[in-house]
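[1] Coordinates for the following, if possible.
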Amino acid sequence: MMSILKLPRGRELDLSQPHIMAVLNVTPDSFSDGGSHTSYDSAVNKALELLNHGASIIDIGGESTRPGAPDVTLEDELNRVIPVIKALRGQSDCVISIDTSKAIVMKKAVEAGADIINDVRALQEPNALKTAAGLNVPICLMHMQGQPRTMQNSPQYDNLISDINDFFAQRIDACEKLGIDKKQIILDPGFGFGKTLAHNYEILNKIDAFKTLGCEVLAGLSRKSMIGNLLNRDTNERLAGSLAGALIAAQKGAKIIRVHDVAQTSDVLTVWQACEKGLDNKGNLNVG
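    Below you'll find the model as predicted:
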């Protein structure tokens, strides 16, 4: 299966090969890089740096969804993300993703220049589905059991992969009923969002199972507790584990890899692609 996402202004994103989605949190309380990029200039400069290091997509978020995270007001979220999107769009034609669950933020973000909606709540918040359908941009639907404040309180499943796929099937159906093209939907199984350590590694091992629904898959496990708890590593010591997870996800068919450490992930994926596709006489990756 090969997918091409249709982006605003006649642009496309070819998912025949994996793309790196760089995390750009403009929140004071993100689990990994909170507060690092909360000024507009700092955020835009960081985004341009991440693009230079190999990112294809900049995922801008103004609401932390770490376990136990408090809610963020609409006004605060808009004030955090919209100026950054506008400023980045003014300097780059890169692919911008808005990481939000709020309908108004989705609308304002796309109007400001965002290309993709990345929703951890899978368009289940008030007016989110209707709003997203009207914006005509690609949508990433994530699976989460519970809500950020409670999602890690003893998550349980009858059959992990089947239960997640059932959820995705229902959300895809809801999207299609409002006119969202299935080819414009990306699925994220939601590492760490209502999953035990064992659940997370079963998902990683079987991530290709989510492609049976006919959509491409996003994997976001960078620096998460599934790495830290397995290896007994603090957040700033999880690079090697994150790179291993990114490579495994890509090898198993994930076409968007959401990460913090862009340059290192790009190196890993480039080495893998060189083995898979070979190099031409000039040392460049073969196309196709």
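
[2] contacts and neighbour counts: CA atoms only from here.
    OK.

[3] Verify the stated contact: Asn127 with Ala103.
    Yes: using CA atoms under 8 Å as the test, Asn127 is close enough to Ala103 to be in contact (5.8 Å).

[4] Compare neighbour counts for the two and give me the winner.
    Ala103 (20 against 13; other CA atoms under 10 Å).

[5] Tell me, how many residues neighbour the residue nearest to the more buried one when sequence neighbours are not counted?
    Spatially, and ignoring its direct neighbours in sequence, Ala103 is nearest to Ala128 (4.4 Å; CA to CA, 6 or more residues apart in numbering). Counted with other CA under 10 Å, residues neighbouring Ala128 total 21.

[6] and Ala128, what does it touch?
    Applying CA atoms under 8 Å, 6 or more residues apart in numbering to Ala128 gives the contacts 101-103, 106.

[7] Of the residues you listed - the most surrounded one?
    Met106 (25 neighbours).

[8] can you list contacts of the helix or strand it falls within?
    Using DSSP states H and E, Met106 falls within helix 103-112. Identification of contacts with helix 103-112 by CA under 8 Å, 6+ apart yields 74, 77-78, 81-82, 85-86, 89, 98, 100, 116-117, 125-129, 131-132, 135.

[9] Next SSE downstream of it?
    That would be, after helix 103-112 and using DSSP H and E, strand 116-119.

[10] For that next one, name the packing helices and strands.
    strand 95-99, strand 139-142 (3 or more CA pairs under 8 Å, 6 or more residues apart in numbering; DSSP states H and E).

[11] Make JSON lines out of those strands and add mean neighbour count.
    Output for the helices and strands packed on strand 116-119, formatted as JSON lines (neighbours: other CA atoms under 10 Å):
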{"stretch": "strand 95-99", "mean neighbour count": "26"}
{"stretch": "strand 139-142", "mean neighbour count": "26"}
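
[12] Select, out of those, the one closest to Val268.
    strand 95-99 (21.5 Å; CA to CA).

[13] How far off centre is that closest one?
    9 Å (CA atoms, centre = their mean, to the nearest Å).

[14] Can you name every helix or strand that that strand contacts?
    Counting by 3+ CA pairs under 8 Å, 6+ apart, strand 95-99 packs on strand 57-61, strand 116-119.

[15] Before we compare anything, build this one as well:
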Amino acid sequence: MNERTIGRRRFDFDRQVAVMAVVNRTPDSFYDRGATFALDRAVDAALAAAERGADWVDIGGVPFGQGPHVSVAEEIDRIVPVVEAITQASDVVVSVDTNRALVAQAAIKAGAAVINDTSGLGDPDMADVISRSDAHLVITHSVGPPRVEKPAAYFADVVQDVRSFLEERVERAEAAGIPRSRIIIDPGHDLDKNTRHSLELTRHLDELSVLGLPILAAVSNKDFIGESIDREQGHRLAGSIAAMAVCIERGARIVRMHDVEAAVDAVRMVEAILGMRQPARLDHNTHPTRNV
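    Coordinates of the predicted model:
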């Protein structure tokens, strides 16, 4: 679990937390409302995130929530050129947020090192596609297919239900030939869950560590933050940083964040507090006392 080569970068999750930036090549993303839909803007945003310290860039072509149908061909057309451009210009890890095996296959061929599957292997062909590559797989908890209206969220015990789901999907991935050394898990904050569910998952995130796999926390600007502190979209940075810090303290080692600069600073501080890294410098009160 602790040391992994992902793409062209090496991570030691005993000593560091990876910051994953978000770039949505969609006209209807919940956060940026299409600001990076144009190809050049998506590529520029990804490379700028890497310059600001992001270890990882997650590219999305279709939002998880309800919206108009996007064909497989259109999703591939949105994703592949961005992946190709980023991997040619930078060694930053590139993941692709998709739940379709054909899109994953095209993305891996273009250079993606990770498939971030928010459906948790909902596509029966996804595990086979990943197993025939060197790519990592993020298995995320959600309920049913994305992009459709669903009933109100209900769990008898959300932590236990999420853990059981992830255990079963990890077993399915391993049976398909994906080694555990290439699997990451994500409890899926807000995905088919209400605010109380997401808060409960955050409080008990450490209970997922029994699976022995790196945990990804995708909390940035989610509705559970907005509802918890009564802030509309665009005013949730402080809440996002707080939720991220708690997730790291409880075991998350990859955090998916929109505001890269603030997230990187906060992550470095949390790492220092937890003893995962040394301070960047030691100047304060380090000079010997002088006798006057």
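
[16] Overlay them and tell me the TM-score.
    Here the TM-score for the pair of chains, by TM-score structural alignment, normalised by the length of the first structure, is 0.92; 281 aligned residues with a CA RMSD of 1.8 Å.

[17] roughly how far apart are the residue nearest to Ala103 of the first structure and Asn79 of the first structure?
    19 Å (CA to CA, to the nearest Å).

[18] ok, now Glu12 of the first structure?
    Taking CA to CA, one finds Glu12 of the first structure at 28 Å from Asn79 of the first structure.

[19] all strands for the stretch 101-250 of the first structure, in order.
    Assigned by DSSP state E, counting those that start in this stretch, the strands in the stretch 101-250 of the first structure fall at 116-119, 139-142, 185-188, 216-219.

[20] Pick out the residue nearest the middle of the first structure.
    For the first structure, the residue nearest the mean C-alpha position is Arg258 (4.9 Å; CA atoms, centre = their mean).

[21] need the contact list for that one.
    20-23, 218-222.

[22] What's the match for it in the second structure?
    Counting by TM-score structural alignment, Arg258 of the first structure lines up with Arg256 in the second structure.

[23] and what of Cys175 of the first structure?
    Match for Cys175 of the first structure (TM-score structural alignment): Ala173.

[24] Also compute the angle for the longest strand along the first structure relative to strand 57-61, please.
    Longest strand in the first structure by number of residues, with DSSP state E as the criterion: strand 19-25. For strand 19-25 of the first structure against strand 57-61, the angle by axes from the mean of the first three to the mean of the last three CA atoms, to 10 degrees is 30 degrees.

[25] gap between strand 19-25 of the first structure and the chain center?
    Relative to its parent chain, strand 19-25 of the first structure has a centroid offset of 7 Å by CA atoms, centre = their mean.

[26] what's the angle from it to strand 95-99?
    50 degrees.

[27] returning to what we had before: any chance of the contacts of Arg258 of the first structure in CSV, plus distance to Lys182 of the first structure and neighbour count?
    Shown next, in CSV, are the contacts of Arg258 of the first structure (distance: CA to CA, whole Å; neighbours: other CA atoms under 10 Å):
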residue, distance to Lys182 of the first structure, neighbour count
Ile20, 22, 27
Met21, 21, 27
Ala22, 24, 26
Val23, 25, 24
Leu218, 15, 28
Ala219, 19, 28
Gly220, 21, 23
Leu221, 24, 24
Ser222, 27, 27
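
[28] quick check, nearest of those to Trp272 of the first structure?
    Ile20 (14.0 Å).

[29] What is the aligned counterpart of the closest one in the second structure?
    Using TM-score structural alignment, Ile20 of the first structure sits opposite Val19 in the second structure.

[30] Distance from the chain centre to the helix holding Met106 of the first structure, please.
    The answer for helix 103-112 of the first structure is 17 Å, by CA atoms, centre = their mean.

[31] so where is that helix in the second structure?
    Using TM-score structural alignment, helix 103-112 of the first structure pairs with 101-110 in the second structure.

[32] Superposed on the first structure, what's the mean shift for that stretch?
    On superposition with the first structure, the mean distance recorded for stretch 101-110 of the second structure (mean CA distance after the TM-score superposition for the first structure) is 1.0 Å.

[33] how about the counterpart of Val83 of the second structure in the first structure, what does it touch?
    With TM-score structural alignment defining the correspondence, Val83 of the second structure maps onto Ile85 in the first structure. Ile85 of the first structure sits next to 60, 96, 109, 112-114 when contact means CA under 8 Å, 6+ apart.

[34] which SSE is the nearest residue to Arg147 of the second structure once chain neighbours are set aside in?
    Leaving aside its chain neighbours, Arg147 of the second structure sits nearest to Gln66 (4.1 Å; criterion: CA to CA, 6+ apart). For Gln66 of the second structure, there is no host helix or strand (DSSP H and E).

[35] swap in the one 10 residues further on?
    Element membership of Ile76 of the second structure [criterion: DSSP H and E] is helix 72-89.

[36] Could you check how far the aligned residue in the second structure for Thr212 of the first structure is from His204 of the second structure?
    Here Thr212 of the first structure is matched to Val210 in the second structure, going by TM-score structural alignment. As defined by CA to CA, Val210 of the second structure lies at a distance of 12 Å from His204 of the second structure.

[37] I'd say the match of Ile20 of the first structure and Arg52 touch.
    No: the pair Val19 of the second structure / Arg52 is not scored as a contact, 10.5 Å apart, by CA under 8 Å.

[38] where do the contact lists of those two overlap?
    Joint contacts of Val19 of the second structure and Arg52 (CA under 8 Å, 6+ apart) are 260, 264.

[39] now the helices: where do they sit in the stretch 151-292 of the second structure?
    158-175, 195-203, 223-229, 237-249, 260-273 (DSSP state H, counting those that start in this stretch).

[40] Now render these as CSV, adding distance to Glu149 of the second structure and mean neighbour count.
    Output for these, formatted as CSV (distance: least, CA to CA, whole Å; neighbours: other CA atoms under 10 Å):
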stretch, distance to Glu149 of the second structure, mean neighbour count
helix 158-175, 20, 18
helix 195-203, 17, 19
helix 223-229, 17, 18
helix 237-249, 26, 20
helix 260-273, 31, 18
